[in-house]
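A.B. asks: give me the fold of what follows.
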Amino acid sequence: MEAVTIVLVLLLVVVMSSWIARALPWAIPRPLIQIALGGLVGLAANLRVELNPEVFFLLFLPPLLFLDGWRIPKEEMLRDAGTILELALGLVIFTVVGVGFFINWLVPAMPLPVAFALAAVLSPTDPIAVTSIAARVPIPKRLMHILEGESLLNDASGLVCLRFAVAAAMTGTFSLYDATLSFFWVALGGIGVGLAVTLAVTRAKVWLALRIGEEAGTQIIIGLLIPFGSYLLAEHLHCSGILAAVSAGVTMSVADARRPTLASTRVQQNTVWDTIQFSANGIIFVLLGEQLPGILDGAADTVRVTGHHEPWWLLVYIALITLALAMLRLLWVWVSLTFTLFRASLRGENMTRPHWRLVVATSLAGVRGAITLAGILTLPLALADGTPFPARDLAILLAMGVIILSLVAASAGLPLLLKGLEMPADVSHAEEEDRARVASAKAAIVAVERVQHEMSEGRPDADIIVAAAARIMEFYRSRIDHRSGEHDAETGALARQSEAAERTMLVAALKAERSAILALRRAKGINGETARQLMHEIDLLEVRYSN
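C.D. replies: Now for the predicted structure:
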């Protein structure tokens, strides 16, 4: 009963955070509001959530990472694959080594293996927090895709480094050869498991749907089970469950493109996944805030481990570690960019160096979040001989402090840093959209002509069918005329403005239709079933024309 109450309270707080974020006049990211509300819950309510790291990983990370892998633009990710891998692999190792030695120097009471473990969980960036901040900050799309791709892949490299740092702390030994082999097995095995599980499930699902039909509820539940199945199997094989979930999401998007589900299933599926994403993202940060009061209660004892007596020293450590993470990230990004420009000049390409503020923004956008929280909680309670794990509480407190400070710094710094900055032009997909719309319109006309011929053959009311087909084909011919590319750029721009105006008026008309149907329902002029059917049709059309 208590567990159910906790879940309901957490969901209520997530809903309240959304209301507050929308009502506030300031652009405060929702994660910060959720952390603050979680802290109030931890102080005011008699709730103490015991976070089991394994359960935390299993419940929250697979579906969220699966969804990110499913929805991230694949072409953009492949285009910048080199940059993403540099950040996801090279920067993680660079951060673990650099920040690990820095933490050991800053806090001598923390042994070097524990310092490396803390640096390892601080190295991955968080896709959830980055996306939340980007919703209110004008980050260029290409940079956003790079940040999202990095955050999807650097989790595995950071957690592998954590595994070996903890092993070194427990045993006092470290093997670079074993660590390298383990990394490749963890990474490649996780990717392979996600790919294999998704392909097997989707092919079985298609085979069954062709023989017994497709049901939306069944399809959605299968989609929900895929990330959990991939994660559990990968972890059972000692691979990266995180990369398995990401790989499963990417594979699912490819499978959907080859054999899409029914339209009604896709509409319901998107709604379910949006709800899961909203709820799980919120609960993660609410839980972070809820844990803070309990951790701060022991701050006085924790600070004594460092050799000091004043708790404000912990704030100094958090600030310096956050600064070190940002500076190492900035150095890596600058060196990587310089090397990329140098290689381009050798190939004879003329690349423009991005504005320095955009480079600094790339460093500042390296926000820590759920992976860091879950990873630091996996530190063992005791060593092999039964003695307490050294500086465990201190590492947890520092990690949580860095999460919050990195969120605050990005939330406050990115808008100021990017204000008034002329952004690089994003690649326009207007021509691709035009080609796709023309091709789909031509295919639609062919299909209408075929169906018209089949329906009107030998029927006395053939003229009605011909007239209906003519109206539909006129709509598609109008689209072809506007999108065929036979007009100049000015005419094409005018056509787009016309279509935008049409969409605005259509949405207004649909809202008026909905109001009229609701009025009829209230006046008992139509029954509930008819009202629901008409409302569903209007909702689908409004979603279509509002996007």
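A.B. asks: make it CA atoms for all contacts and neighbour counts henceforth
C.D. replies: Will do.
A.B. asks: helices along the stretch 251-400 of the chain, start to end?
C.D. replies: 263-297, 299-305, 312-346, 356-364, 370-376, 392-418 (DSSP state H, counting those that start in this stretch).
A.B. asks: residues near the residue nearest to Leu40 when sequence neighbours are not counted, how many?
C.D. replies: In this structure, Leu40 finds its nearest non-sequential neighbour in Glu290, 7.4 Å apart by CA to CA, 6 or more residues apart in numbering. Residues near Glu290, counting by other CA atoms under 10 Å, number 26.
A.B. asks: show me what contacts Glu290?
C.D. replies: Residues in contact with Glu290 (CA atoms under 8 Å, 6 or more residues apart in numbering) are 35, 38-43, 48-49.
A.B. asks: report the buried residues of the helix or strand containing Thr504.
C.D. replies: Element membership for Thr504, per DSSP states H and E: helix 489-522. By 16 or more other CA atoms under 10 Å, the buried positions in helix 489-522 come out as 492, 495, 503, 506-507, 510, 514, 517-518, 521.
A.B. asks: kindly report the same for stretch 407-423.
C.D. replies: 407-408, 410-411, 414-415, 417-418.
A.B. asks: ok, residues contacting that stretch?
C.D. replies: Applying CA under 8 Å, 6+ apart, the external contacts of stretch 407-423 come out as 28-29, 32, 129, 133, 137-140, 357-358, 361, 364-365, 367-368.
A.B. asks: filter those to the buried ones?
C.D. replies: Going by neighbour count (16+ other CA under 10 Å), those have 28-29, 32, 129, 133, 137, 139, 358, 361, 364-365, 367-368 buried.
A.B. asks: most centrally placed residue in the protein?
C.D. replies: Central residue of the chain (CA atoms, centre = their mean): Asp68, 4.2 Å from the mean position.
A.B. asks: contacts only, for that residue.
C.D. replies: So Asp68 contacts 152, 246, 249 (CA under 8 Å, 6+ apart).
A.B. asks: between the residues you listed, which is closest to Glu214?
C.D. replies: Lowest distance from Glu214 to those (CA to CA) belongs to Gly249, with 21.0 Å.
A.B. asks: show me what contacts that closest one?
C.D. replies: The contact partners of Gly249, taken as CA under 8 Å, 6+ apart, are 65-71, 227.
A.B. asks: quick one: which two of those residues are the most distant?
C.D. replies: So, those by CA to CA: farthest apart are Arg71 and Pro227, at 14.0 Å.
A.B. asks: one more to line up against the first:
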Amino acid sequence: METVFLVLTLISVASATGIAARFLPSLPVPLVQIAFGALLALPSIIAPEWGLGLHVDLEPDIFILLFIAPLLFADARRFPQRELMALRGPILALALGLVLVTVVTIGYLIHWIIPGIPLPIAMALAAVLSPTDAVAVSAISGRLPVPPRLMRVLEGESLMNDASGLVAFKFAMLAATTGAFSFSQATLSFIVIAIGGLLLGGALAFAFSFIRTRLIDRRSGEESATQIVLLQLLLPFATFLLAEHMHLSGILAAVASGLVINRTDLKRESQVRVRLKTRSMWEIIEYVLNSLVFLLLGFQLPHIFTKAMETTVDDSNPFSILLVISYVLIITAALLGLRFLWIIMAAKSSGLVAHLRGNMVQKISLRLIGVSTIAGIRGTITLAAALSFPIWMTKTQQLPYRDLLIFIATGVILCTLLIASIGMPVLLRDLEIPSDERMRQEERQARQMAAKAAIQCIEQVRQQRMDELNRIAGDSNDPHVNDRLLAFTDVSTQLLSDYQERIAVEDDRASTSRHELMQDIERKLRIEALHAERREIYRLRSRHRINDELLHRLVSEIDLAETALMTGIPLPSSHA
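C.D. replies: Here you go, the predicted model:
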């Protein structure tokens, strides 16, 4: 019952923090959730005999499996692949190059300021601190004008650097426990682990899509929509577990499977119910998992801080806790400074390459470089990796300063969150993002081509249907055939007129603003009309004029229509 109570409490608090954050718009949701988690766990530290407060023993491997793998899969599943390929240079520079430089540079810094920590352990801590958390960045920048290109780079970096940081941590701990390290062997192992994880994840996702196409879709179609969605939910867990069992990167396997599912789903344009259910399911799961991740981080804070205060760096130093805090501040400053320099070097290098190729050089403002720097927030993967520091290095030797290592990692997480929460709104204030004319042009062309395809289809169907009705009318004296022929002609003509008008509006840019105004007015009126329909349906049910089954069916139809209007889907007709 304790486990059930804990799970229900976590989900309830996750919902409550989301509502509370709406009344505190200046505070990012992750900080609110961390604070709630810490408050809930505090009584178990202050007065454990009261039996109050919540405490969760976080198992790093289980945490990564249950939270990180599905979240990365979901991020990869919706990541635009064209942008991923176009931005692969800056993404790999941050996800691989910066991680390697961070492990070496920050590792030596940690060993220098805390000589009691062996160099391999210091590099392991630096590896723990290297991954960034795009979830926290998205939560903080949700209401801020972040350039889309920059956000794509940050999200792509977070997809990849979790794996590179964890692999670097693994090799650093191996060197610490065995005393042996070979750079060439480590490099080869990293390549095998990374590429093997990507290939395995992609292969499993392709196998899932193949089985779904050949066995499920062809036999049951959209009748199996619920089962397909559930199987897709299990895919990141199965991929992660199999990859880890084969000593490959489970995180990269989950990312690869998400990217492949994104690509294979493009070929299933007719499966409306599957898409709707999949989108709804992942929206709920992502919200719950993201909330639980930061709540669990808050649960760990009182225990981590208490252990750090009990275990001092130097028992003869009465200000040891201040010294530990200074370590956190120094390491945080070094991480951000190194990231700042790396981004400047990468920007100059890409500019030089573009100049040599004869391409136009796009200069990045210092303000955006600053945003990119403080957006390097450390988050849940850092905490999970830090908690996986073993207590014993060998059978007879304990890991030195384990509690201090966990405290430093947690302190860096909080510092980067606070710096980003304060700094990003300041740096992004009044930032004007130039309109993406290329995207607008693509949207116009896509709408026009879709409308032309619809016109062609309607004309073909109309011709076939009218030929069929004319043939029936010639063979029989049924008076209803002419009525059906006239009705079909009127409806098809109206639909063709609607689509042709949509094409004309896209062509005529001068009338677009007026058309958009008319569309907005019509959309609002349609929504008000749907609200009136829904109220009347519920009134009829309350007076027992209809039963529950009919109520649910009619309300579902109205809900779908309202959802289409609220998501900005173009209206079927215009009165411009």
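A.B. asks: which of the contacts of Glu290 of the first structure are buried?
C.D. replies: Neighbour counting with 16+ other CA under 10 Å marks 35, 38-43 as buried within those.
A.B. asks: ok so, going back, relative to Thr338 of the first structure, which of the contacts of Glu290 of the first structure is nearest.
C.D. replies: Ile35 (37.7 Å).
A.B. asks: what about the closest residue to the closest one other than its chain neighbours, how many neighbours?
C.D. replies: Of all residues not flanking Ile35 of the first structure in the chain, Gly289 sits nearest, at 4.1 Å (CA to CA, 6+ apart). Using other CA under 10 Å, Gly289 of the first structure is surrounded by 26 other residues.
A.B. asks: contact partners for the equivalent of Gly289 of the first structure over in the second structure?
C.D. replies: Using TM-score structural alignment as the criterion, the counterpart of Gly289 of the first structure in the second structure is Gly298. By CA under 8 Å, 6+ apart, Gly298 of the second structure lies in contact with 33-39, 41.
A.B. asks: which ones among those residues map onto helices?
C.D. replies: Residues of the contacts of Gly298 of the second structure located in helices (DSSP state H): 33-39, 41.
A.B. asks: and the residue mapped onto Gly528 of the first structure from the second structure, how many residues sit next to it?
C.D. replies: Residue correspondence to the second structure (TM-score structural alignment): Gly528 of the first structure is matched to Asp548. Using other CA under 10 Å, Asp548 of the second structure has 12 neighbouring residues.
A.B. asks: separation between Asp548 of the second structure and Glu222 of the second structure?
C.D. replies: 25 Å (CA to CA, to the nearest Å).
A.B. asks: so the aligned residue in the second structure for Leu67 of the first structure is in which element?
C.D. replies: In the second structure, the residue matched to Leu67 of the first structure (TM-score structural alignment) is Ala74. Using DSSP H and E, Ala74 of the second structure maps to helix 69-78.
A.B. asks: okay, the angle between that helix and helix 272-310?
C.D. replies: Compare the direction of helix 69-78 of the second structure with that of helix 272-310 by axes from the mean of the first three to the mean of the last three CA atoms, to 10 degrees and you get 140 degrees.
A.B. asks: can you pull the buried residues of the helix or strand just after helix 69-78 of the second structure?
C.D. replies: Once the chain leaves helix 69-78 of the second structure, the next helix or strand it forms, by DSSP H and E, is helix 81-86. Residues of helix 81-86 of the second structure classed as buried: Leu84 (neighbour count, 16+ other CA under 10 Å).
A.B. asks: check stretch 299-314 of the first structure too.
C.D. replies: Here stretch 299-314 of the first structure shows 299, 302-303, 305-306, 314 as buried, counting by 16+ other CA under 10 Å.
A.B. asks: do stretch 94-109 of the first structure as well
C.D. replies: 94-104, 106-107, 109.
A.B. asks: from these, pick the one nearest Ser182 of the first structure.
C.D. replies: Distance to Ser182 of the first structure across those (CA to CA) is lowest for Val96, with 16.9 Å.
A.B. asks: the closest one matches what in the second structure?
C.D. replies: Match for Val96 of the first structure (TM-score structural alignment): Val103.
A.B. asks: before we move on, what SS does its match have?
C.D. replies: Of the three states, Val103 of the second structure takes helix according to DSSP: H, G, I helix; E, B strand; the rest coil.
A.B. asks: hang on, it packs against Ala127?
C.D. replies: Yes. With contact defined as CA atoms under 8 Å, Val103 of the second structure counts as touching Ala127 (5.1 Å).
A.B. asks: tell me, what's touching these two both at once?
C.D. replies: Common neighbours of Val103 of the second structure and Ala127 (CA under 8 Å, 6+ apart) are Ala168.
A.B. asks: quick one: contacts for the closest residue to the match of Gly528 of the first structure other than its chain neighbours?
C.D. replies: In this structure, Asp548 of the second structure finds its nearest non-sequential neighbour in Arg541, 7.2 Å apart by CA to CA, 6+ apart. Residues in contact with Arg541 of the second structure (CA under 8 Å, 6+ apart) are 547-548, 551.
A.B. asks: gap between Arg541 of the second structure and Arg534 of the second structure?
C.D. replies: Noted for Arg541 of the second structure: a distance of 11 Å to Arg534 of the second structure, by CA to CA.
A.B. asks: one more: Ile304 of the second structure?
C.D. replies: 52 Å.
A.B. asks: need the counterpart of Ile537 of the second structure in the first structure.
C.D. replies: Counting by TM-score structural alignment, Ile537 of the second structure corresponds to Ile517 in the first structure.
A.B. asks: that match: what's it in contact with?
C.D. replies: By CA under 8 Å, 6+ apart, the neighbours of Ile517 of the first structure are 531, 534-535.
A.B. asks: need the buried residues of helix 489-522 of the first structure in TSV with distance to Val451 of the first structure, can you?
C.D. replies: Putting the buried residues of helix 489-522 of the first structure into TSV (distance: CA to CA, whole Å) gives the following:
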residue	distance to Val451 of the first structure
Gly492	32
Ala495	30
Arg503	28
Leu506	28
Val507	30
Leu510	29
Arg514	32
Ile517	32
Leu518	35
Arg521	36
